[in-house]
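What would the 3D arrangement of this be:
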Amino acid sequence: MTETLGIHGPETAPAFPMKRASGCPFDPPPELTEQQRRGPLTRVDIGEGRIAWLITGYEDQRKLLSDPRVSADFTKPGYPSPVKRTSQTSSVGFILMDDPEHARQRRMVTAPFAVKRIAAMRPRVQEIVDGLIDELLAGPRPVDLVQAFALPVPSLVICELLGVPYADHDFFQANSKVVINRETSADERDAAFARLGDYLRDLVGEKQRAPGDDLLSELAERVDAGSLTREEAAGIGVLLLIAGHETTANMIALGTLALLEHPDQLAALRDSDDPALVSSAVEELLRYLSIVHSGRRRAAVEDIEFAGQTIRAGDGLIFPTDIGNRDPSVFSEPDTLDVTRDARRHVAFGFGVHQCLGQTLARMELQVVYSTLYRRIPALRLAASVEDIPFKHDGAVYGVYELPVTW
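This is a model prediction of the structure:
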């Protein structure tokens, strides 16, 4: 017998997102783990009387994320937006679109993220990482690793890839923080999106007049050719600029903290010169931490019979990939950090046609960082207790606001 999901749903639906347990900053919320044990589908309350389906199993997430009846378009009825939708929400480019428009725009920026192009960037990323570590070693201690290292590495890389002046990093980092904070008001988020959109729109215009060897210049050429509007090019730029530094910066800082709290795993990584182990450690940290912790959001556009339930057209779906990556049917001892584990099957980058475009770049940056930072500063340690570290419980992307370290 199937059940249908009403717009208001049962009063007993647990609230989502759920809170992590005190003292367990690297683990998904206990209630989320319990929901996974109960079965593949459950109803959750996402606020304001809205009820959505929560899909917790690894295989179920992959199946539905690749189902054409499941839409990423935020304008679809029932889309379970984590924040109030505003006139500026579309400023994040193709990430909130479906095919064929999603595919059309995504294809325009695929080439710079191809494996060979990213591999060619590795020496430059190594140079950036080494330069910032040189500054760390020459500077005062303790130091906030977030501001001195974790944020500058991906910000410098994405700026060079896009053709954005790094001198403007304070501006786009500040506005990015407003955009991805779940507690930001709709007006504040609108204003931040508008500032970023205006900035990228002006920059695309500059690239039209004086193109360079960068991705924004390639987009500007498409604007000149009529295959993109300047507004669309700016939206793609906003998406890549935010995603290109926020996610990797949080993985650098949170991954470092996780390793410092697991000294045996840190030692195994630090003392090895095996690139395969470094790659394995990156995949395991992506699985173990899964920093997109508000769930990937979708809407059903047709009725779907799934796991004995009827997901109706217009129902919202949430995929918490952090708990998918802790599914014990896929990963043995999933709550254990093991840098030797083969974790390549994780869904930290999502799954299906909306799988993260920049994952090859993120992997390469993390490989360079994790193979360099702890080797060059072998005595790296926390300069504060874990209890005093400010975690980003209020963000769409999980991490830490500060990470005081010394050596």
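
switch to C-alpha atoms for all contacts and neighbour counts from now on
Will do.

Tell me how many other residues surround the closest residue to L136 other than its chain neighbours.
Counting by Cα to Cα, 6 or more residues apart in numbering, A148 is the residue found nearest to L136 once chain neighbours are left out, at 7.2 Å. Counted with other Cα atoms under 10 Å, residues neighbouring A148 total 16.

what's in contact with stretch 285-295?
By Cα atoms under 8 Å, 6 or more residues apart in numbering, the list of residues contacting stretch 285-295 from outside reads 17, 26-27, 82, 247, 250-251, 254-255, 318-322, 325-326, 334-337, 339, 343, 346-348, 396-399.

Let's compare: structure for the following, please.
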Amino acid sequence: MTSTVESVGETPAHVPDFPMDRAAGCPFDPPPGALARGKETPLSKVRLWDGSTPWLVTGYAEGRALLADPRVSADITRPGYPLQAPLLEGGPSASFILMDDPEHARLRRMVTAPFAIKRVAALRPAIQRIVDDLVDDMLAGPKPVDLVEAFALPMPSLVICQLLGVAYSDHDFFQANSKILIKRTNDPQERSDAFQRLTGYLDDLMGQKLAAPADDLLSGLGERVKAGELTRSEAAQMGVLLLIAGHETTANMIALGTLALLEHPGQLALLRDSDDPKLVTSAVEELLRYLTIVHNGRRRVALEDMDVAGVRVRAGDGLVIATDVGNRDPGAFPEPDRLDIERDARHHVAFGFGVHQCLGQPLARLELQVVYSTLYKRIPTLRLATDIERIPFKHDGGVYGAYELPVTW
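Predicted coordinates for the structure are as follows:
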């Protein structure tokens, strides 16, 4: 038996706005309104900024199944797609992560090899040196220090710059424009201008790689351009995607994960005092699950009528798959609101699921493993240098985190 939005007690006038607000004093938990809906039903309607009313998918099993369902599209240009913000002129809609197969698969394959597990594992010594050098600089400098500025942001930025072949000396430029682009509440023109600046920067760099190739990912894309498999514009836009995703998400996980551990001292002590790499691995997976920093839902649109958890979803209906709520589903994770770094949380959906799951997840996992196994051992007395209530969180961003995190020791 199927149901409609009215039959589950919601009329258009009562459909709540999305994104929803987090509870004051609960920075690690999804919004209580979304959690409450997840306990009532795995699908319900919400209202977006443009007045559209897509389905909010809060169930773990339902969300995971939809993310792998070929009847569901990631194409941002399709009617009914639930946009997070107004489309930008010539903006990231051209990104392969917002396309369907076969074009998505064709473009994604061009950048898959550098993120293969074995290739990424070979980067561990270099990542360890970067982490150690940044910790050395913190220990040698004044305190308190903003962990975001001194450690969480430069660490993945240095790694992705090396991988792509981007000069880290330009980090102020690309980090500043990345912040503008991913803040959904910014003026659309301001976001579009930031995207154009980033694209222009990567296009100029692509020109340099075409003239003088090196051993880096952008040079590899340059070879695809020369072979006629990719336009220079497409290569530049792929570079923007990889540059932003490569530093922004991991930086937020480093800072927010550290804060979560500081607020759970028993879990921090367990991690800090252990030499078991398996515990480090499970801690990374549990923190990814517990925090789920992609917090505004994975966006999709139905290509045909289908039944999901007894609800009839129509072709053209938007779907907002709330993986942060799904990762708190007690059917998938017993006592889901408890941080437990010994939990087996590998089946979480923090990186999405299906053909569009995060390309860079092997690199992100490795970076977090190195950070979480090093930072707290090197600075065992690390602690907050302010009240948690005074920390500014990224409620307005596409990726959740902390704008700054003052710490001392």
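
Work out the TM-score between the chains.
Overlay of the two chains. TM-score (TM-score structural alignment, normalised by the length of structure 1): 0.98; 406 aligned residues with a Cα RMSD of 1.3 Å.

coming back round to it: now do the same for the residue nearest to L136 of structure 1: its match in structure 2.
Aligned by TM-score structural alignment, A148 of structure 1 pairs with A150 of structure 2.

And for A299 of structure 1?
Matched by TM-score structural alignment, A299 of structure 1 corresponds to V301 in structure 2.

Specify the local secondary structure of A260 of structure 2.
Per DSSP: H, G, I helix; E, B strand; the rest coil, the local secondary structure of A260 of structure 2 is helix.

same question but for T86 of structure 1, I mixed them up
Assignment for T86 of structure 1 (three-state DSSP): coil.

My guess is it contacts A186. True?
Yes: assessed by Cα atoms under 8 Å, T86 of structure 1 is found in contact with A186 at 6.8 Å.

Give me the more crowded residue out of these two.
A186 (18 against 11).

what separates the more buried one from R85 of structure 1, distance-wise?
8 Å (Cα to Cα, to the nearest Å).

what about D168 of structure 1, how many neighbours?
Going by other Cα under 10 Å, the residues that sit close to D168 of structure 1 add up to 11.

Map it across to structure 2 for me.
By TM-score structural alignment, D168 of structure 1 lines up with D170.

does the match of A148 of structure 1 count as helix, strand or coil?
A150 of structure 2 - assigned by three-state DSSP - is helix.

Return the residue of structure 2 aligned against L64 of structure 1.
Checking TM-score structural alignment: L64 of structure 1 goes with L66.

Please read the previous query as pertaining to D335 of structure 1.
So, by TM-score structural alignment, D335 of structure 1 is matched to D337.

Next: E261 of structure 1.
Aligned partner of E261 of structure 1 by TM-score structural alignment: E263.

so who does that match touch?
Counted by Cα under 8 Å, 6+ apart, E263 of structure 2 has zero contacts.

One more: V280 of structure 2?
L271, Q369, Y372, S373 are the contacts of V280 of structure 2 under Cα under 8 Å, 6+ apart.

Tell me where the stretch 151-300 of structure 2 has strands.
Ranges of strands within the stretch 151-300 of structure 2 are 298-302, based on DSSP state E, counting those that start in this stretch.

For it, just list every one of the helices.
Here the stretch 151-300 of structure 2 has its helices, by DSSP state H, counting those that start in this stretch, at 154-164, 171-182, 188-211, 217-226, 232-262, 265-272, 277-291.

Nearest to Q361 of structure 2, out of the ones you listed?
helix 232-262 (9.7 Å; Cα to Cα).

Mean per-residue distance, the closest one versus structure 1.
Compared with structure 1 after fitting, helix 232-262 of structure 2 has a mean deviation of 0.4 Å; criterion: mean Cα distance after the TM-score superposition for structure 1.
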